[in-house]
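# Fold the following.
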Amino acid sequence: MVGHRGTAARLGWPLDSRRRPRRGQPTPESFTMISIDDQEMVELARIWYRYGGPPADEILVRFGIGRVTFHRRVLGLISTRQFRSLLTIEDRTAIERVANGHIGITPVGRPARTGPIGAASQHIR
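Below is the predicted model:
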């Protein structure tokens, strides 16, 4: 009896259950937890996206990583199921736009700027 309860408790299954979950049923091990650092990264990106993203020194002090690494991680995090359900579509889209800009990815259909603002319009005339 002790072995069964110990195994069930170790696996995270309810102690009153005498059976293991059927194949295909989720077990506690199949759920992924969102870490505090992941939550803080996405929250920082959400707060700062209106201003072009968080300052590089803030990212370095809080997470010990550079700006490009931060934005790559944020892009990976907000594409997961857990964060898709926590962010509005508007916030997620805006965060993606800012993060892509910091890592050098331009939106589809828009040419990358290579010079100062307005330089492209001078060549059109």
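# From now on I want contacts and neighbour counts done on CA atoms only, so please keep to that.
OK.
# hey, where'd the helices end up in the protein?
According to DSSP state H, the chain carries its helices in the segments 2-11, 36-48, 56-63, 67-78, 81-84, 89-103, 119-124.
# Just the residues contacting the fifth one, thanks.
Spelled out, that is helix 81-84. 34, 77, 78, 92 (C-alpha atoms under 8 Å, 6 or more residues apart in numbering).
# Please provide the structure for the following sequence as well, for comparison with the first:
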Amino acid sequence: MNAEEQAMLELARIWAPYGGARPGDILVEFGMSPARFYANITRILLTNAAVWNMPIAERHRIGEIAARYSTQPASV
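Okay, here's the model as predicted:
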């Protein structure tokens, strides 16, 4: 996992108990929309062995938040 992916995952972990990171924080920190951010989070969760050290409940919570963003229509 590269440094940017680690930073993304850390932001997702910090905000997971509160329903996910705020769109403004995602934009300022990573320069992307929440949908793109959470698509990256989903990829990280599915393809990176390092996340297996996280508690399963935390991985599941982050995955649920990411799935919610992927099903929301894009705002115009």
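# rewinding a little: next, format the helices of the first structure as a markdown table and append mean neighbour count.
Compiled in a markdown table, the helices of the first structure are given as follows (neighbours: other C-alpha atoms under 10 Å):
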| stretch | mean neighbour count |
| --- | --- |
| helix 2-11 | 12 |
| helix 36-48 | 16 |
| helix 56-63 | 14 |
| helix 67-78 | 18 |
| helix 81-84 | 13 |
| helix 89-103 | 18 |
| helix 119-124 | 8 |
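# now residue 105 of the first structure: how far from residue 54 of the first structure?
For residue 105 of the first structure, the distance to residue 54 of the first structure equals 18 Å [C-alpha to C-alpha, to the nearest Å].
# Please apply the same query to residue 6 of the first structure.
Counting by C-alpha to C-alpha - residue 6 of the first structure and residue 54 of the first structure are separated by 47 Å.
# Spatially, which two of the contacts of helix 81-84 of the first structure are the most separated?
34 and 92 (16.8 Å; C-alpha to C-alpha).
# quick one on the thing from earlier: neighbour count: residue 105 and residue 54 of the first structure, which is higher?
Between residue 105 of the first structure and residue 54, residue 54 has the larger neighbour count (other C-alpha atoms under 10 Å), namely 20 against 12.
# and the counterpart of the more buried one in the second structure, what does it touch?
Counting by TM-score structural alignment, residue 54 of the first structure lines up with residue 21 in the second structure. Residue 21 of the second structure sits next to 11, 12, 14, 15 when contact means C-alpha under 8 Å, 6+ apart.
# This completes my enquiry, with thanks.
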